[in-house]
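A.B. asks: Got a predicted model here, sequence first, then my questions.
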Amino acid sequence: MLALDRWLQETPILLEGASPDLKRQRLRRSLLWALLSLVASHLLCYLDVPAFLEIAEHQLKAPVLFLREHRARSVSSTALVRLDHSDVRAALISIILAPILWNGLARLEYHYRLWTRMTRGRSVFAHRLFSHFIIACSTIREYCIHRAVRTSSVWSLTHLHHGAEIARVLRFWGAFLYATGAVLSLSGFWRLRLYTYMPEYFGLFCSEMVSSFPFNVFSDPMYLGSALMHFGYALWCRSSTGLVLAVVLSLVYWVAARLIEEPFMYKLYAEEFRRRGMEQQREHLEHSVDIIRSTTACVKMASVHASKKCT
């Protein structure tokens, strides 16, 4: 425990500028969420969704008969997630690697001005280039996820008595989640425009905090919207692989937002507000000096004019 406290005080790798209590709280919470997500991902890999839906159907009609049938039946092949499949591995790698890449390159820009030097000192153009890099990484990740879901098995509901109705219900909720996530993501992007993609690392700051929808309801609406869209896509396609990838994506988003991006953004804005306050004080001081100088000049002119009258 003492070693953990010392690490939290001396090694601000993920939570730069934060207090040790905040670091300890975020670290415990992240470990808990990581454990829960790993357990959920492991369970989803072996979750027989068609059999689970059949449970609900049979329990309403003949629970005893269902228990006898379910005991002799193995897990459906359409519900398994093949983690050894190349498309699933590529999707997992792209999900984990994408935020690591853009956060690492953003830190290089903050500490060494990498992107600004590449664009010969044009910070605005460097930020636009970095924004297109993030969009390209997200596009590649979405392609990998789409391919992994499309090549995986689909939940077979044909053996259910109400299989067609259940499929329509799953499609409805999938479309609802996807539409909700799209509204959150697009409205957040509309509010921030290019300020969505880490402009603080390039010295570009918003003049004031955005407090309109969706930021008045959610702290990270675009990450939340993207996660909801992936959950909705998985339900629409009736894919266990899609659900596992959506859980992993949500965990990666939570770690990136809460432990890496958000604390460092607060630190950068605190430095910027401190710099603006010093500039305002310097401008006020220069203005006061100008007033004193003008007053002194007026007094000198008045004294000279009075002395001329006396002579």
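C.D. replies: Alright, I've got the coordinates. Quick caveat, the model's predicted, so the values are computed rather than measured.
A.B. asks: hey, let's count contacts and neighbours off CA atoms from now on
C.D. replies: Will do.
A.B. asks: does S30 sit in a helix or strand, and which one?
C.D. replies: helix 20-45 (DSSP states H and E).
A.B. asks: Next, the buried residues of that helix.
C.D. replies: For helix 20-45, the neighbour count (16 or more other C-alpha atoms under 10 Å) marks P20, K23, R24, R26, L27, S30, A34, S37, L38, S41, L44, C45 as buried.
A.B. asks: Stretch 249-266: how far from the chain's middle?
C.D. replies: Centroid separation between stretch 249-266 and its chain, computed with C-alpha atoms, centre = their mean, to the nearest Å, is 6 Å.
A.B. asks: try this one side by side with the last:
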Amino acid sequence: MSSSVAGPDCCGGLGNIDFRQVGRWEQKTRQLSRAFGSPYLACYSLGGVILLLNVLRSHCFTQAMLRQPKMEGLDNPAAFCLGLVLLGVGTLFVLSSFFALGFTGTFLGDYFGILKEARVTTFPFNIVDNPMYWGSTANYLGWAVLHASPTGLLLTVMVALVYMVAILYEEPFTAEIYRQKASRSHRRS
């Protein structure tokens, strides 16, 4: 695959910002929900696209690392073990976030009007805010350290920066929709 096709999202997460824009468009217009006949089907479809692009991004990340020279200072057993630990922690955060949020909670369901009863505050959300993003970042960092890749380290920094920008947009939105939901529930009781 040429870098011009895969490049924009191979830096780790640029697609997340674009999908937030799609989510906000859906929230305002409900066009996807109407087109798919259901907000759930629309959300599952968009989530599937996001998953496929994440696979592509991870593949591009790996290919970029493997095509570049290794960093001698990271090419040792201690660094390899650190990489494994980072992958373990990252995977724990990603998977536990997914199980706590469910598919629709993970993949923009709030923009489709699919909300949990309340904002999730159980593990891993009681340990770190945005554990899916930080777990994913830890996975990329672990993968880079495992491969002793300076390219992987640089791309991981880019992943983290893009996720930080996504959080700046996502956090206020999530807080507001759950505030509105609580306000509506309070008025009904």
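C.D. replies: Noted; the coordinates are in hand. Keep in mind it's a predicted model, so treat the numbers as computed, not measured.
A.B. asks: Overlay the chains and give the TM-score.
C.D. replies: After superposition, the two chains reach a TM-score of 0.89 (TM-score structural alignment, normalised by the length of the second structure), with 185 aligned residues with a C-alpha RMSD of 2.1 Å.
A.B. asks: quick revisit: of all the buried residues of helix 20-45 of the first structure, which two lie farthest apart?
C.D. replies: Maximum pairwise distance in these, criterion C-alpha to C-alpha, is 37.0 Å, between P20 and C45.
A.B. asks: The helix ranked longest in the first structure to helix 20-45, inter-axis angle?
C.D. replies: Determined from DSSP state H, the single longest helix within the first structure is helix 262-310. Between the axes of helix 262-310 of the first structure and helix 20-45, defined by axes from the mean of the first three to the mean of the last three C-alpha atoms, to 10 degrees, the angle is 150 degrees.
A.B. asks: follow-up on the earlier one: quick one: list the elements packing against the helix holding S30 of the first structure.
C.D. replies: Packed against helix 20-45 of the first structure by the contact rule (3 or more C-alpha pairs under 8 Å, 6 or more residues apart in numbering; DSSP states H and E) you find helix 2-10, helix 240-255.
A.B. asks: which residues touch W25 of the second structure?
C.D. replies: Neighbouring residues of W25 of the second structure by C-alpha atoms under 8 Å, 6 or more residues apart in numbering: there are none.
A.B. asks: Map it across to the first structure for me.
C.D. replies: Aligned by TM-score structural alignment, W25 of the second structure pairs with L108 of the first structure.
A.B. asks: measure that match to F202 of the first structure for me?
C.D. replies: According to C-alpha to C-alpha, to the nearest Å, L108 of the first structure stands 10 Å off from F202 of the first structure.
A.B. asks: What strand or helix carries the most centrally placed residue in the second structure?
C.D. replies: Nearest to the mean C-alpha position of the second structure, by C-alpha atoms, centre = their mean, lies Y133 at 4.8 Å. Assigned by DSSP H and E, Y133 of the second structure belongs to helix 131-146.
A.B. asks: So what does the residue nearest to the centre of the second structure match up with in the first structure?
C.D. replies: By TM-score structural alignment, Y133 of the second structure lines up with Y223.
A.B. asks: Likewise for P124 of the second structure?
C.D. replies: By TM-score structural alignment, P124 of the second structure lines up with P214.
A.B. asks: Equivalent analysis for Y169 of the second structure, please.
C.D. replies: By TM-score structural alignment, Y169 of the second structure lines up with I260 in the first structure.
A.B. asks: any idea how far F133 of the first structure is from its match?
C.D. replies: Going from I260 of the first structure to F133 of the first structure by C-alpha to C-alpha gives 19 Å.
A.B. asks: Next, the mean deviation of the helix holding Y133 of the second structure compared to the first structure.
C.D. replies: Here the mean offset of helix 131-146 of the second structure against the first structure after fitting is 0.7 Å, by mean C-alpha distance after the TM-score superposition for the first structure.
A.B. asks: who's in contact with that helix?
C.D. replies: By C-alpha under 8 Å, 6+ apart, the list of residues contacting helix 131-146 of the second structure from outside reads 65, 74, 79-95, 97-98, 124-125, 150-153, 156, 159-160, 163.
A.B. asks: Which positions within that helix qualify as buried?
C.D. replies: Buried residues in helix 131-146 of the second structure (16+ other C-alpha under 10 Å): 131-146.
A.B. asks: from the chain's centre, how far out does that helix sit?
C.D. replies: Between the centre of helix 131-146 of the second structure and the centre of its chain there are 11 Å (C-alpha atoms, centre = their mean).
A.B. asks: cool, and stretch 29-48 of the first structure?
C.D. replies: Distance, centroid of stretch 29-48 of the first structure to centroid of chain: 19 Å (C-alpha atoms, centre = their mean).
A.B. asks: ditto for stretch 79-97 of the second structure
C.D. replies: That offset, for stretch 79-97 of the second structure, works out to 15 Å (C-alpha atoms, centre = their mean).
A.B. asks: now that stretch: which residue numbers in the first structure?
C.D. replies: Under TM-score structural alignment, the match for stretch 79-97 of the second structure in the first structure covers residues 170-188.
A.B. asks: mean deviation (superposed) between that stretch and the second structure, please.
C.D. replies: Averaged out, stretch 170-188 of the first structure is 0.8 Å away (mean C-alpha distance after the TM-score superposition for the first structure).
A.B. asks: residues in contact with L84 of the second structure?
C.D. replies: For L84 of the second structure, counting by C-alpha under 8 Å, 6+ apart, the contacting residues are G142, W143, L146.
A.B. asks: repeat that for 10 Å
C.D. replies: L84 of the second structure makes contacts with A78, G90, N139, L141, G142, W143, V145, L146, as judged by C-alpha atoms under 10 Å, 6 or more residues apart in numbering.
A.B. asks: Among those residues, which pair sits farthest apart?
C.D. replies: Longest span within these, C-alpha to C-alpha: A78 and G90, 18.2 Å.
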